[in-house]
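# Build the 3D model from these lines:
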Amino acid sequence: MCGIFAYRGSRNAAEVVFNGLLGLQYRGYDSWGIAMIGSSGLKVKKDIGALPSRISGLTMSSQAIGHTRWATHGGVTKSNSHPHVSCDKRFVVVHNGIIENFNELKSKLSGIHNFTSATDTELIVHYLEENEKIYGISGALQKLIINITGHSAFVVLDCLTKQMYAYRSGSPLVLGKKGNEIFISSDLPTLAPQVDHIYPLHENELIDVVSGAGELDWIASQYIKTEKSKFTTRYHMESEMYETEGILKNIINSPNTKYREIKKYLTPSRNIVLTGCGSSYHACLFGQYLFSQIGINARAIIASEGDSVLPLISSTTTIIVLSQSGETIDSLDFVIKAKAKGAYIISLTNVRHSSLDRLADTPLDLGVGIEVAVASTKAFIFMQLFFVRLVTALSNLDISEDLNSYLKALTILYTPSSKKRAKDLASKLVSRNNLFIVTHGDLIPLGFEAALKFKEIGYLFTENIVSGELKHGSLALINKDSLCLTINRSNSKEMEHTVSEIKAREGVVVAVSLPDLGMLTSLYGANVIHLVSFYHSILLGHNPDRPRNLAKSVTVK
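A predicted model of the protein is given here:
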């Protein structure tokens, strides 16, 4: 949530920051802003909505800070947009996170300072202005970070001394350097291509960017994968769907050895917990099913509800945590608590050196390249494949034939005729106000993922119903206006009775019939559903990359 980008160096800082923010918009696109220090002093430019592709009026400056916002405190207005400035114009801040006790702290300053926004962020600059008089800037910053509660990352620009300060607690923040240039970003993939070295801030770390950068343990950025898509499409979601085929080809030819190395932590005697949020959690549900097929009891838990199983966590627990960004705050919070109780942590993320990657005992790289669209596609599919390869490594199963069949099916899926069929199916959903998805067996997690996709990019109320559960309550919702999308293998007759029950109540049934690819059927089903939901969003006139009220990396509670 929210994107921060800052720069100090010999180039026009405002332009560098603007270009940096363009790469961070998936973190929030409610509003944007840039503060720059030029020869005529401080200038702030900000507005509501997404960043324009070009912008005028960026003053020549040697340092600047910028922000793209996902609103949490205060509505989507220009006054609530970052950066925020202190009354005396000395301090400027951009912030990602939530200051949970800001009302309490604000009450002590509101009679002295003029608050011009409804945000929690503005508190920072007024707090610094008030306390710098007594403690100096270093003391004021220390007092601030001791007294604020909640997860936060911020960059403060001191316009008087031309100093820049960066702080991280919970929410991610990364420094980068190239020669004498210093960059700061919320996002490692956006930063890495521009710099020679990177430094992810540690938890509760405050850095004086000007004087403290030379003392940091920098990491060479050439080890960070940041390849962009080879497909030229209007929407990131579309190109990310098409990338699945190429990624799969690379994985088929790669060894499966890394999964065997963690075998001792995945035995039936251990307490195994699979956790994630959103699409990552749905992949965990799929993993839970696969583990059960080889006699291992694993439990999938939504990370935000992790406290419910903390009493069961011990040194005999193995936690596999999935997060595309590696910064999902609910997953981080649960894993930190579990690790404190002795759990062994295996992480699967798509960003090397992310918070979860650094926290894990065994960090694994999803390795599917940058995923920009808010709705996860390729990351979800290859999280499922991770569990398939893990289970086959543990049980010595050979799925090479199914992998080749899956690859052939993908090649056909993205042909013009197949895409037309997907679009035709999507057109049947455009006039609907709700949708029921019916699944069973190992395709149940796919049903939850499908429901999520139609909700998040099509704004369609969708519910996944387990086939056998329909008659235990949900059948009461079925009538002549009900559209039910069944997802099943083409050679399965498991849902024949369910379909009859729906039709007997005059419900409309549309069948998605999948080829039987063994464990990989759910993966191919996800490819199909992603394509249909993408076209559904387009036909409704939505932007599937930027669904309303959502952001890609959820770093706030």
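# Every contact and neighbour count from this point should use C-alpha atoms.
Fine.
# Next one: the residue lying closest to S522 once chain neighbours are set aside from L385, what distance?
If you skip the residues right next to it in sequence, S522 has L443 as its closest partner in space, 5.8 Å away by C-alpha to C-alpha, 6 or more residues apart in numbering. Taking C-alpha to C-alpha, to the nearest Å as the measure, L443 falls 14 Å from L385.
# sorry, back to before: what secondary structure does the residue nearest to S522 sit in?
Under the three-state scheme (DSSP: H, G, I helix; E, B strand; the rest coil), the conformation of L443 reads as helix.
# Hmm, it is touching T486, no?
No: between L443 and T486 there is no contact, the gap being 10.4 Å when judged by C-alpha atoms under 8 Å.
# these two touch, right, L460 and N434?
Yes: in this structure, L460 sits in contact with N434. The criterion is C-alpha under 8 Å, and the distance is 5.8 Å.
# please give me the structure for this one as well, since I'd like to look at both together:
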Amino acid sequence: MCGIVGYVGSDENNTMEVLLDGLSGLEYRGYDSAGVALADNSIDVHKKEGELSALESALPDTTATAQKESVGIGHTRWSTHGPPSDVNAHPHTDADRRVAVVHNGIIENYQTLRDELVDAGVEFRSDTDTEVVPHLIGTYLDAGIDREAAFRRAIDRLEGSYAIAAVFEGSETIYAARKDSPLVLGIGEEGHYLASDVPAFIEYTDRVIYLDDGEFARLTPEDVIVTDSTGTVVETSIETIQWDAEDAGKSGYDHYMLKEIHEQPKALRQCLRGRLDELNGQVELEELGDLSRTGPVQFVACGTSYHAALYGATLLRERGVSAQAFLASEYDAEAIPVGADSMVVGVTQSGETADTMRALREANRAGATTIAVTNVVGSSAARECDYALYIRAGPEIGVAATKTFASQQTALTLLACALTDQGSRNLVRQLRAVPDQIQTVLDTSRAREIAEVYEDADAYFFIGRGYHRPVALEGALKMKEITYKHAEGFASGELKHGPLALVTENTPVFAMVTGDSEQASKTIGNVKEVEARDAPVVAVTDGQSNVGRYADHVLEVPAGDEITSSIVANVQLQLVSYWVANRLGRSIDKPRNLAKSVTVE
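Next comes the predicted model:
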């Protein structure tokens, strides 16, 4: 969840500037402190609690403009061990400041290592688990072991998850290693980079190497060497990122989230490109090759991706397939029947979500066929699963997922059609129409007006049936994430089984009702229950039912298939949450306490 950046290169580049640019590119991941370490004849560390601007303000003028150091590492911290503070911020050093270390992950045996080091006379300055690493390295340096060997020995002692980078005094080298936490290397013309994610260095290079678990990297101004745990050189492939720094910018929008909401038509066109055969009413997913399904399908995911997984499981059950969606943190392959005939689908935007990766690894060990539905080419999920289905949403910087959720819904619709061979000309035509329908919503939405009316609500309820239920849950999650207001999502029929006790005249209920089916009629019945208790109702509807007559406000969506209408309806809920948060002055792109890529369990 923390962000790591590193650079080693020629004196033509200002190392501090590269590191600060990199940390700025990782702010979206969520953090509460930041720091940098420059290595020359000595280790120069600067770190500060708070936002990156606090660190920049604390830098001496001479440091901010210095160019003599050609190697450095930086870090944004999301607290796990110890509260946010200057002393707990990374990088951490050994007692003699010979080595500085940054770390993403959790060292599970840190207390044992810390006790061992304290008994040997080491004094700790922070509460973090990370600080054991530089002190371990320091003990090996004291024993006369060279830098790389000392780094490797320290890594060998660690249990848990980590992406770790270290620099040493008197050395123009970065040493790095990873296990269950992302780390990507950037190959540049005037130097080399490493980071937790590509946006940290995309303005400098688009050529990358993804480290695998158990691999080590040595970066110098001249080359990048990747080795395994024994020191044997590993053959690596350099991949080219298909987007640039401009794609990851705000493009004139006030917030990344608003930009990404408005990018959804483009994102879905990218998701659908080359995958629809309208003439024959078929879905063609070349990524899945000759994949065939024989047994049940299990989805594993977290947060927004879990809501997409619920949608995917509903799609498959409607097609006669036994399908369930599990919260990845609750998934236990020993307790849940999973075997060689099972298919386990991990839905993860980043492809690095720790809980989802653990669940997928359990499924792999159980012999199941695994599929990663992800946004990131070369991510851990994409590499470790048998198949990868990319959602093609492009970079998403806002912590609250928007375009990736719509792209996940769309990709899972394609997957359900492919697994069951149950496409149709009508569904394919409706999928093709979704980007234009979303654009219509973006052009005509009254969400901003409704946000003005209900910004002071005590709580917000979201209800829907069938394909709309996951969207109701997602609508509530968005409201919670970026407004810090209480919100809940329910299957419409469950409102009367308890939650109705919480409904008041200051609790707006957002009801999704599209089409004129029996499900729509039942949800209208639930709307009447709310209306009878004087709670305001906002109907998200295509107008095919008469729900509008019972609603205080209406958010319109174009008429479409019951499957695809939930993708479109969700956009109205995203806009409502955004405008409520905007009026409340919230930190929309970086909500408090949250991180974009959750790489710890």
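# My assumption is that E474 of structure 2 lies in a helix; please confirm.
Yes: according to three-state DSSP, the state of E474 of structure 2 is that of a helix.
# Quick one: residues contacting the residue in structure 1 that it lines up against.
Using TM-score structural alignment, the partner of E474 of structure 2 in structure 1 is E449. Listed by C-alpha atoms under 8 Å, 6 or more residues apart in numbering, the contact set of E449 of structure 1 reads S279, H282, A526.
# Please report the distance of E449 of structure 1 from K419 of structure 1.
The spacing between E449 of structure 1 and K419 of structure 1, counted by C-alpha to C-alpha, is 20 Å.
# And for Y165 of structure 1?
50 Å.
# Kindly report the same for L109 of structure 1.
When L109 of structure 1 is compared with K419 of structure 1 (using C-alpha to C-alpha), they lie 59 Å apart.
# For the alignment partner in structure 1 of A532 of structure 2, list the residues it contacts.
Alignment of A532 of structure 2 against structure 1 is given by TM-score structural alignment, with A504 as its counterpart. Contacts for A504 of structure 1 (C-alpha under 8 Å, 6+ apart) come out as none.
# Could you find the closest non-adjacent residue to Q242 of structure 2?
Leaving aside its sequence neighbours, Q242 of structure 2 sits nearest to D206 (C-alpha to C-alpha, 6+ apart; 7.9 Å).
# The helix or strand containing V373 of structure 2 vs structure 1 - mean distance after superposition?
With secondary structure defined by DSSP states H and E, V373 of structure 2 is part of strand 369-374. Averaged over the aligned pairs, strand 369-374 of structure 2 sits 1.2 Å from structure 1 after superposition, using mean C-alpha distance after the TM-score superposition for structure 1.
# neighbouring contacts of the helix or strand just after that strand?
Counting by DSSP H and E, the element after strand 369-374 of structure 2 in chain order, helix or strand, is helix 380-384. The list of residues contacting helix 380-384 of structure 2 from outside it, by C-alpha under 8 Å, 6+ apart, reads 182, 212, 346, 348, 351-352, 357, 360, 372-374, 376, 388.
# mind redoing it with 7 Å?
The set of residues that contact helix 380-384 of structure 2 without belonging to it, under C-alpha atoms under 7 Å, 6 or more residues apart in numbering, is G351, E352, M357, A372, A388.
# Please narrow those residues to those residing in helices.
Among these, the ones falling in helices (DSSP state H) are M357.
# now the contacts of helix 380-384 of structure 2: which count as buried?
Listed as buried from the contacts of helix 380-384 of structure 2 are G351, E352, M357, A372, A388; burial here means 16 or more other C-alpha atoms under 10 Å.
# which residues of the stretch 451-600 of structure 2 fall in strands?
In the stretch 451-600 of structure 2, the strands defined using DSSP state E, counting those that start in this stretch lie at 460-464, 487-491, 509-513, 537-541, 553-556.
# again with the stretch 301-450 of structure 2
Remark: strands of the stretch 301-450 of structure 2, listed N- to C-terminal, are 323-327, 343-348, 369-374, 387-390; assignment by DSSP E, counting those that start in this stretch.
# can I get those strands in a markdown table with distance to A54 of structure 2?
Shown next, in a markdown table, are the strands of the stretch 301-450 of structure 2 (distance: least, C-alpha to C-alpha, whole Å):
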| stretch | distance to A54 of structure 2 |
| --- | --- |
| strand 323-327 | 37 |
| strand 343-348 | 32 |
| strand 369-374 | 34 |
| strand 387-390 | 37 |
